[in-house]
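>>> What follows is a predicted protein model with its sequence.
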Amino acid sequence: MSVASFAAQAQELKIGYVNTERVMREANLAKAAGAKLEAEFSKRERELKEHETRLRAAAEKLDKDGPTLSEAERNRRQRDLVEQDRDLQRKRREWQEDLTQRRNEELSLVVERANRVVKHIFETEKYDLIVQDAIHASNRVDITKKVIDALNAQK
């Protein structure tokens, strides 16, 4: 009798599962955040690549011209190259840190909106439990598409 009672209670539970990674990959809001970051950081990335190309060309020129240069001139050019390389590495590190910080900011906004959508679904559809990023979940409890659709419907 108690087993039948427990089985009846278990059937009454309404459980949902949300794949956060899929939401972050497929939701228009997340795609827009990615495009915004691309637009914001692509110019600096291009400048870094150009700087790297110029530095590589200068190093090749030094290798080619090295035998004909005086030792003092060769040493000066090598110091300049080392200094330029340090500058490039510093700029690349700053760019990466800025990109990471902005990506985290943008993604946190997407996560916040997605969590509000999940909470709304939880309350309006009377779920008992909604989990994110489970190891295994059946399609029967997967509400990821519903969350993505609700996010995409928002303006």
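Done, it's in. Since this is a predicted model, take the numbers as computed values, not measurements. Residues are numbered from 1 along each chain as shown.

>>> contacts and neighbour counts: CA atoms only from here.
Noted.

>>> Quick check: closest non-adjacent residue to the residue most central in space within the chain.
Nearest to the mean C-alpha position of the chain, counting by C-alpha atoms, centre = their mean, stands R103 at 5.6 Å. Take R103 and drop its neighbours on the chain: the residue closest to it by C-alpha to C-alpha, 6 or more residues apart in numbering is L37, 7.0 Å away.

>>> and V111, what does it touch?
Neighbouring residues of V111 by C-alpha atoms under 8 Å, 6 or more residues apart in numbering: M24.

>>> okay, now the one to match up with it:
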Amino acid sequence: MKKVKKIISVLSISVALLFTGIANAEVKIGVIDVMTVLQNMPQRETVGQALNKEFEAREKSLREEEKKASDAAARLKKDGLTLSSSEKTKLNKTISDFENKAQAFSTDYRKRESEEVGKLLAKIQEAVKDIVTTEKYDIILKAEATLSASDAVDITSKVLEKVKK
């Protein structure tokens, strides 16, 4: 029993000394506003233009179908009581087809946009790692996760400069 107490006290003292050593060590902390970097990257505009070009034909086709669907909805509203069942079905199908294509377009666009943003975020991560290595940072926090931080620890502009290269 005495041995167990002695072991526990030795361990407790060791742990206390370990944490005291850590507490006295200087820790270099940086804070980054990832959204600011992402929004100000020159590559972001290029990605936006490429996505618009990639989806341009589909968007044009969708606008034409939107007009047809809008006309079909107006006709259903105006003449719905006098239209035959097959004509109503045809108009409803036109509207439904447009809605499905619009949903698919939106999903595809968001998916591609997410892929491209992921690539930009990878560039940001690479720049942060480079800064951590060269400037010997111990911890980098996202600005969104901090309650307050001085400008002295903000590395957002450094990261932005790195990703611009």
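Yep, that arrived. Keep in mind it's a predicted model, so treat the numbers as computed, not measured.

>>> Translate the residue nearest to R103 of structure 1 into the numbering of structure 2.
In structure 2, L37 of structure 1 lines up with L51, judged by TM-score structural alignment.

>>> Which parts of structure 2 are strands?
29-32, 139-142 (DSSP state E).

>>> burial count for the match of L37 of structure 1?
15 (other C-alpha atoms under 10 Å).

>>> how much space between Q84 of structure 1 and Q11 of structure 1?
67 Å (C-alpha to C-alpha, to the nearest Å).

>>> which of the strands of structure 2 sits most buried?
Burial of these is given as mean neighbour count (mean count of other C-alpha atoms under 10 Å); strand 29-32 ranks first at a mean of 21.

>>> Could you list the residues in contact with that one?
In this structure, residues lying in contact with strand 29-32 of structure 2 by C-alpha under 8 Å, 6+ apart are 137-143, 149, 153-156, 159.

>>> residue contacts, the closest residue to A72 of structure 2 other than its chain neighbours?
With C-alpha to C-alpha, 6+ apart as the criterion, A72 of structure 2 has its nearest non-adjacent residue at 5.3 Å, and that residue is L91. Contact partners of L91 of structure 2, counting by C-alpha under 8 Å, 6+ apart, are A69, A72, A73, L76.

>>> Show me the subset of those residues that structure 1 keeps too.
Mapped onto structure 1 and checked by both residues aligned by TM-score structural alignment, their matches' C-alpha atoms under 8 Å, the contacts of L91 of structure 2 keep the contacts A69, A72, A73.

>>> what's the mean gap between stretch 90-101 of structure 1 and the aligned bit of structure 2?
Following the fit onto structure 2, the mean deviation recorded for stretch 90-101 of structure 1 is 1.2 Å by mean C-alpha distance after the TM-score superposition for structure 1.

>>> can you name the residues of structure 2 that that stretch overlays?
Here stretch 90-101 of structure 1 aligns to structure 2 at residues 100-111, judged by TM-score structural alignment.

>>> residue boundaries of the helices in structure 1?
Using DSSP state H, the helices of structure 1 run over 2-12, 20-26, 28-65, 71-124, 144-153.
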